[in-house]
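In: Below: sequence and its predicted model.
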Amino acid sequence: FVPVEYWSLHARLRGKTPPEFVATLREVRGERASLPNEAATRALMESLQGAPFTVKAVNRGERRRNPAPPFITSTLQQDAGRKLHFTAKKTMLIAQQLYEGVELPSEGAVGLITYMRTDSTRVAAEALTEARGWVTERLGREYLPDAPPVYRVNKSAQEAHEAIRPSEIAREPKLLAQSLTKDQLALYRLIWERLPWTSRGGRACSGRRARRSGSRASWRSMWRAATRARRPPRRTPRSSSRRSRWPRRSRCVRSIPSSTSPSRRPASRRRHW
């Protein structure tokens, strides 16, 4: 494998209305931008500093984004690895501690989550009712669909246990901060936030060339209470006219060097018989 150097160019643009945004160069005089080395990139960058930019097109559409299903063992391990940087082994060890019980003041040992080895997304009716009540009380009735979301069941799922969830939605993470270790609290918060999230309705997003894409929530939906559960989408400035001169001036154009690299996945040896 021979690495090939390439560069990318990004401009921070500002129009008459905020916010500022960053666009990436894709075309030069109608052709795909080719920035093979630093010299070519810097020459182009100098010519673009302070130059006016024009919006060529604004494409709007709408798509529906549904809440993620309740945790099963595999998705809990994946989310804990991605958000908390826990290994699968560490995730299951801490989940075991939360399941078996943690000493709480005036309550003794209390199991904080349901069984953590499960392949089912099913949630008990009582827990679902409790979660919907919490959403209604804290956020408002408009955040709930008329009926709870229904999730597709894997044909191979045994469903011997329900999904991984907090044993009581009333035990919010902030109330347990003094009783749990840092890692226990982080994993419990991850599990706790998922239940109200899965009880809420979906949300509509409207999507948005140098190229910029993003989304804008057209309905409040579940984002208000789940900011810690997922990263919010990148916001794209509004434009009232398709041909408007909205990203009128670039404040900063910067370049980033990169190179192609082989896949990180180790090659597997194939045997021929």
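Out: Received, thanks.

In: only C-alpha atoms for contact and neighbour calcs from this point on.
Out: OK.

In: what about Ala80, which SS state?
Out: Using DSSP: H, G, I helix; E, B strand; the rest coil, the structure places Ala80 in helix.

In: So it versus Met92, what's the distance?
Out: 10 Å (C-alpha to C-alpha, to the nearest Å).

In: how far does stretch 75-92 sit from the chain's center?
Out: On the basis of C-alpha atoms, centre = their mean, to the nearest Å, stretch 75-92 sits 15 Å off its chain's mean C-alpha point.

In: likewise stretch 113-121?
Out: Averaging C-alpha positions (C-alpha atoms, centre = their mean) puts stretch 113-121 22 Å from its chain's average.

In: alright, now check it against this:
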Amino acid sequence: HLRNPKRAVYNQITPTAVKAAIANAHQLDLNLISAQRARQCLDRLIGFKVSPLVRRTSGGSSAGRVQSVALHIVCQREREITAFVPITYWSVWTEYAEGFTAFYAGNSEIEPVLDDQDVTDDAAEVNAESTVESKRVLSEAEATRIIQVARTHPHVVREATGVTAQKSPLPPFITSSLQQAASVRLGLSPEETMKVAQELFEGVDLPNGRKGLITYHRTDSTSLAPEFCAEVKEWLSKHDPDNVPKKTTRHREQATAQSAHEAVVLKRKG
């Protein structure tokens, strides 16, 4: 047994962060140790006792303190999807030669004009308190009527409002947002994305040797290392001095984020 064990904590896998953590190692936190023991007990209680039951009753492979809760959430969501009653509606809009489009918002003051035939309006079956659904055109007959009115009446712009908005930069990649971006832009599955990210993290062969190109890719934290921010500002000062930010944008962490590692970014020097 160690006589005086200490704990070194770091959330960036870099020489600077590791050396700083070792230099500032602190006493063990007994609360964290107790929490780990509690998780271990839950693993054994659920894993050893529930897993055999799952295999006998449903053919599943195993149960666990994390996957069982996640599966419960997925099942709840699936029940909501199954219980959802779809409503058919029509979108009505006008495209103007000036280059803009106006959508029908459902607030027209024109009274509906019906012919001698009975026309079924699905809107009558919609709850009046459902403001979102009530603004939609819920029958083909009503959509056709609105189009006819739009074609035979002049259109007037009643008000034009200009707004100046400031947009903050998107937060840096975490595991989930990295997978989403790779899926949308490159068509990669989550498994393919993580495989490529693992290769980039472990390193690729470059002219000056093998080098990892990104930080650790399994993270839920958007925090950025001070060294990385300083290097980015240094690069901008040389290549794009007009756009050097006065301060670094800090994104709010999710309440459930463990923040064990920094965000997924390009590897820093060294």
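Out: Cool, the structure landed. Keep in mind the model is a prediction, meaning the values are calculated, not measured.

In: now the helices for structure 2?
Out: 15-23, 30-57, 67-83, 131-134, 140-152, 175-186, 190-202, 226-239 (DSSP state H).

In: Ser215 of structure 1 matches what in structure 2?
Out: Using TM-score structural alignment, Ser215 of structure 1 lacks an equivalent in structure 2.

In: got the contact list for the residue mapped onto Val102 of structure 1 from structure 2?
Out: Val102 of structure 1 maps onto Val204 in structure 2 when the alignment is built from TM-score structural alignment. Residues in contact with Val204 of structure 2, defined by C-alpha atoms under 8 Å, 6 or more residues apart in numbering, are Arg210, Lys211, Gly212, Leu213.

In: what's the closest of those residues to Tyr89 of structure 2?
Out: Leu213 (48.9 Å; C-alpha to C-alpha).

In: List only those of the contacts of Val204 of structure 2 flagged as buried.
Out: Lys211, Gly212, Leu213 (16 or more other C-alpha atoms under 10 Å).

In: for the residues you listed, which one is nearest Arg77 of structure 2?
Out: Leu213 (37.6 Å).

In: isn't the closest one right up against Lys269?
Out: No. Leu213 of structure 2 is beyond contact range of Lys269, at 10.0 Å (criterion: C-alpha atoms under 8 Å).

In: And Glu231 of structure 2, what's its match in structure 1?
Out: Under the alignment (TM-score structural alignment), Glu231 of structure 2 maps onto Glu130 of structure 1.

In: Translate Gln179 of structure 2 into the numbering of structure 1.
Out: In structure 1, Gln179 of structure 2 lands on Gln77 (TM-score structural alignment).

In: and the gap between its match and Thr91 of structure 1?
Out: In terms of C-alpha to C-alpha, Gln77 of structure 1 sits 6 Å off from Thr91 of structure 1.

In: So for those two, which sits in the more crowded spot?
Out: With neighbours defined as other C-alpha atoms under 10 Å, Gln77 of structure 1 and Thr91 compare such that Thr91 has more, 23 against 20.

In: Show me what the more buried one lines up with in structure 2.
Out: In structure 2, Thr91 of structure 1 lands on Thr193 (TM-score structural alignment).

In: wait, what's in contact with the nearest residue to that match once chain neighbours are set aside?
Out: Sequence neighbours aside, Gln179 is the residue nearest to Thr193 of structure 2 in space, at 6.1 Å (criterion: C-alpha to C-alpha, 6 or more residues apart in numbering). Applying C-alpha under 8 Å, 6+ apart to Gln179 of structure 2 gives the contacts Leu188, Ser189, Pro190, Thr193, Met194.

In: can I get those residues in CSV with distance to Pro171 of structure 2?
Out: CSV is the format used below for those (distance: C-alpha to C-alpha, whole Å):
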residue, distance to Pro171 of structure 2
Leu188, 21
Ser189, 22
Pro190, 19
Thr193, 19
Met194, 19
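
In: Closest to Arg77 of structure 2 out of those?
Out: The nearest one, if we look at the contacts of Gln179 of structure 2 relative to Arg77 of structure 2 and count by C-alpha to C-alpha, is Pro190, at 20.4 Å.
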